[in-house]
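Undergrad: Sequence below, structure please.
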Amino acid sequence: MMKQVPRIWVVILVTFVFCLFVLFQINKIDLIETNLQITHQVNNFFISIAASSHNQTLSFTRNANESDGIRAKQPEEEDTDACAGRYIYMHNLPSIFNDDIIKDCRPLIKWFDMCPFMVNSGLGPQVSDSDNTTARVLTVETGSWYSTNQFLLAVIFRERMKHYECLTNDSSLASAVYVPFYAGFDVSRHLWGYNMTVRDELGIKLARWLREKPEWGKMHGRDHFFVTGRIAWDFRRVRDEDSDWGNKLMRLPEFANMTMLAIETTAWANEFAVPYPTYFHPKSLNEIWRWQRKVKSLKREYLFSFVGGPRPNLDGSIRGEIIKQCLASQGNCKFLNCNVNDCDNPVKIMEVFENSVFCLQPSGDSYTRRSIFDSILAGCIPVFFSPGSGYNQYIWYFPKDYTKYSVYIPEKEMRNGTFSLNKFLGGIDMESISRMRNEVAKIIPKIIYTKPGLVGPEKIEDAFEIAVDRTLERVAMVKRMMEEGKDLQSEYSPIKDLKKLEVM
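TA: Okay, the predicted model is just below:
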């Protein structure tokens, strides 16, 4: 008969086996965790290398882009609203305020038929590769060159806004309200032969329409903006007399609260100058890079040029002196007289500018000229004679230090007849010329209106994008001032001195 093992020893044995099992499992888990940590560290090592390489690539690409003056829109984090603070609501205006105005396109501007330029959403007729000169002067094979008229900015801007990525139908989300009113064409069709009642009529109707909309009450119109392809002077008639020029749109209380984007401003703080449309409306970054390389590498035949006409009946005009010196320059200057030449021909205009080192930009009927932007597009260094022609106008677009990209010659120097353009411009060294031309090329992306539809990494900060961003910034600033109870008078008063040259 076998001797029985005491029960206590059975309990001890079972407990011992259980403890061994537990210890084994713990060691197994530690080993797995250790392996996982090692694997995770190795993965992180390779991921960090890949990320570093990717960031270096992005940095290189971004730096290369920005060296050409191109700023691509950076992608936002996936879990954030990329449109926060950037939503814009576009009023659906009755057609009498826009489409109906341009349907009858013939009388929009007296002595000039605007109808041919209305095609392609305001870009105008596309320039085709019709001859060797066109192919040499323009990159027409891209299909991005158009005979664009300067007065069609409002139509072009409205079409771009339809494709704006942060356009919303919910006005409660909007940081700004866009009013697609064709104010420029409304005033231009009534400038000659109409009394002030007719000239003011449509603006007064629109002011009433806007005031009755719920969006108006939010900031009483201070978050509203509109765009015009006319100079701001056309909307600030001083007196209510038929003999005075323009209408009183910006003197209406409603519009006095709004922000106006125009091709030229007056002294008022709620007006901001945006570029005149050029002939180039690219649809890709590669097109812009290609064009920049072209204009930077061109061999230029003329030291300086002037495209325009004389103004013999305009008091104080220096154009006559400029033309006289140009014709006497012994071939150093090219003069394209717009009184006898077709200066609406993109090829003729761009050919002169592409062949010139410096392009003269004297004031004409007003401070600014479309020629400023056509010459910059051609890589030609602009020569200004008044701060009001560029420096004090396009503050969102041009470098603050005007010496980087342009030459300034005060008008008074030209009036006394002793200043020599040929001698002065000919004395600028090649290193300075090269440096200024590179800066001019950087400005090109900022002053063109690209075709609608560019998205993602292809999207750039062109003239439209800059105008929208700066307008949103202004509205946000005014809103903060209102919330803090600050005086808004400085933001809606005549405070700018267009004749004063700011010392850099």
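
Undergrad: hey, let's count contacts and neighbours off CA atoms from now on
TA: OK.

Undergrad: Would you state the strands of the stretch 351-500 of the chain in chain order?
TA: With DSSP state E, counting those that start in this stretch as the criterion, the stretch 351-500 of the chain has strands at 356-361, 381-384, 407-408.

Undergrad: I figured residue 200 hits residue 250, correct?
TA: No: taking contacts as CA atoms under 8 Å, residue 200 lies outside contact range of residue 250: 10.5 Å.

Undergrad: So between these two, which is more surrounded?
TA: Higher neighbour count among residue 200 and residue 250: residue 250, with 23 against 19, using other CA atoms under 10 Å.

Undergrad: this one as well, want them side by side:
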Amino acid sequence: MAGKPKEKHFTHLSIPKPQLLFTLLFFFLWLISHLIFYTSSSAPSNAALFPAEDKKCDPDIAPLYIVPLPSRFNSDLLVQCNNLSPYTDMCPHVAHRGLGQPLSPSSTSWYATHQFIAELIFHARVENHPCRTQDPSTAQLFLLPFYAGLYGSSQFSQTNLTLRDSLALDFASLLPFLPTWPRRLGRDHFLVIGRTSWDFMRPPPSTPDFGANLLLLLPETQNISVLTVERIPWIPHNHYAIPYPSYFHPSTATEVAAWRASVLAHPRTHLFAFVGGPRPPNLEKAAARASILRQCAASPTRCITVECRPDDPSTCHDPNRVLTVMRRAEFCMQPPGDSFSRRSVFDAVLAGCIPVFFSEHTAYTQYLWYAPARPEEWSVFLGPDRSDRIEEELDRIPKPSVARMRERVVEMIPRMTYAHPNASWRELGFRDAVDVALIELTKIVRGNVLQV
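TA: Model (predicted):
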């Protein structure tokens, strides 16, 4: 009985039974052989994840190509993840394409993301980007996927400068020989580094050695655009600042809208907050932090803190605690850190907490692609003549102005957020930090803006 429908199904083909069995067997063997051939000969590319007709590139973003570099510049570094930093084991942080560990087992958008991991996340986002092309001849932008930040931090304690600089010199020597290089001598190429520019511009031997290498001082890197989480403001030639990654990596516009609504509605129980710790008093940037901590201690009902202590550094790296404190405050203090910039600025934006700056170089001269042109729309600046009376200065700002500033800060969340690398462009529905950078790089390569 089971075979009867089959006979009926094939009746119109007029194939006798023996021939039918032979035909089916031949077809089956042919199908298996082709499946084996295709799966063994080539892995599916990221470009094939979505049908070509479904891909839709943002017209403001040029076609981009990921330059294939030898694995020693990227994936080989991740194999040695426990040696990527003298301060911490980076293996948990490089997981999930750089997003780190999920904040809960069911989390798909919230991760304990390391602050110096932007190069991995950026690379992962570009791999699935609808503007990515597999044909370099059609590309106008070229990503160089060298994980220079991870390599740099792995060599901070290396006292032999030849060894410390070795991979940077190797990378620079490779650039002129890339097939994509001659067309514009690298001016259409870009490099993403998840650390500050200072870590790749070693000062002269007469100055203290903080572990930097020479990558961004080499002649071969002077034509490429370099995206870092902090640029040196007075060396603006080809360096551009991008956001530090925070903890939110949404896949849909709906997730972003829900988070923004919750942030706006959250009750603000304190006037100001500070997440950070003191610095040794001999350091130039120590005074602002000491003053903030002193003023917070004097006004415990108006100020809330998460103080980072040397005996318990993990306190400041607990995403839930950091965001909970920031969501309870109207304003978040942002003094310079070990350098001018801080990841805390982007945590504050994510929490809808208005940043208060004490140096123009913490954000105003950095994130020109991301922040509103008028700093007073989204932040407060307290110079040396006002920084010793924080509570008084913030109390002076009218409540309607505070509400408008918060709305502006919350509007900034999508463009300062790194979307999930696996997000479908069809569902994303917003331009994230990677898209904003690609748009600005497109302006440069298309000649719509002049480089300073």
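
Undergrad: re the thing from before, and the strands of the stretch 351-500 of the first structure as CSV, adding distance to residue 223 of the first structure?
TA: As requested, the strands of the stretch 351-500 of the first structure are exported to CSV (distance: least, CA to CA, whole Å):
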stretch, distance to residue 223 of the first structure
strand 356-361, 34
strand 381-384, 34
strand 407-408, 36
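
Undergrad: Can you tell me which of those strands is packed in deepest?
TA: Most buried of those, by mean neighbour count (mean count of other CA atoms under 10 Å): strand 356-361, with a mean of 27.

Undergrad: in the second structure, what residues pair with that one?
TA: Strand 356-361 of the first structure lines up with residues 329-334 of the second structure when matched by TM-score structural alignment.

Undergrad: what sits up against the matching stretch?
TA: 268-275, 292, 303-304, 326, 342, 344-345, 348, 353-358, 362, 402 (CA atoms under 8 Å, 6 or more residues apart in numbering).

Undergrad: average gap between it and the first structure?
TA: Superposed on the first structure, stretch 329-334 of the second structure shows a mean distance of 0.3 Å to its aligned residues (mean CA distance after the TM-score superposition for the first structure).

Undergrad: in what helix or strand does the residue opposite residue 322 of the first structure in the second structure once aligned lie?
TA: Counting by TM-score structural alignment, residue 322 of the first structure lines up with residue 292 in the second structure. Residue 292 of the second structure belongs to helix 286-298 when assigned by DSSP states H and E.

Undergrad: okay, the helix or strand hosting residue 186 of the first structure sits on what stretch of the second structure?
TA: For residue 186 of the first structure, the host element (DSSP H and E) is helix 183-188. Using TM-score structural alignment, the residues of the second structure aligned to helix 183-188 of the first structure are 148-153.

Undergrad: And for stretch 374-383 of the first structure?
TA: Counting by TM-score structural alignment, stretch 374-383 of the first structure pairs with residues 347-356 of the second structure.

Undergrad: cool, stretch 232-239 of the first structure as well?
TA: Against the second structure, stretch 232-239 of the first structure falls on residues 197-204 (TM-score structural alignment).

Undergrad: gap between the two ends of that stretch?
TA: For stretch 197-204 of the second structure, the first-to-last residue distance is 15 Å (CA to CA, to the nearest Å).

Undergrad: what residue lies at the spatial centre of the first structure?
TA: residue 463 (1.3 Å; CA atoms, centre = their mean).

Undergrad: Is the aligned partner of residue 166 of the second structure in the first structure within a helix or a strand, and which one?
TA: Using TM-score structural alignment, the equivalent of residue 166 of the second structure in the first structure is residue 201. Assigned by DSSP H and E, residue 201 of the first structure belongs to helix 196-211.

Undergrad: mean per-residue distance, that helix to the second structure?
TA: Here the mean offset of helix 196-211 of the first structure against the second structure after fitting is 1.3 Å, by mean CA distance after the TM-score superposition for the first structure.

Undergrad: Which residue range of the second structure does the helix or strand just after that helix align onto?
TA: The helix or strand immediately downstream of helix 196-211 of the first structure is helix 216-219, counting by DSSP H and E. Residues 181-184 of the second structure are where helix 216-219 of the first structure lands when matched by TM-score structural alignment.

Undergrad: List the buried residues for the matching stretch?
TA: Neighbour counts using 16 or more other CA atoms under 10 Å place residue 181 of stretch 181-184 of the second structure among the buried residues.

Undergrad: Show me what residue 126 of the second structure lines up with in the first structure.
TA: Counting by TM-score structural alignment, residue 126 of the second structure corresponds to residue 161 in the first structure.

Undergrad: For that match, which non-adjacent residue is spatially closest?
TA: Spatially, and ignoring its direct neighbours in sequence, residue 161 of the first structure is nearest to residue 167 (7.4 Å; CA to CA, 6 or more residues apart in numbering).

Undergrad: cool, and residue 102 of the second structure?
TA: Of all residues not flanking residue 102 of the second structure in the chain, residue 111 sits nearest, at 4.2 Å (CA to CA, 6+ apart).

Undergrad: circling back to that earlier point, list the buried residues of the helix holding residue 201 of the first structure.
TA: If you call a residue buried by 16+ other CA under 10 Å, then helix 196-211 of the first structure has these buried ones: 196, 199, 200, 202, 203, 204, 206, 207, 210.

Undergrad: try stretch 108-116 of the second structure
TA: 109, 110, 111, 112, 113, 114, 115, 116.

Undergrad: quick one: contacts for the equivalent of residue 260 of the first structure over in the second structure?
TA: Taking TM-score structural alignment, residue 260 of the first structure has residue 226 as its aligned residue in the second structure. Counting by CA under 8 Å, 6+ apart, residue 226 of the second structure touches 190, 191, 192, 193, 238, 239, 240.
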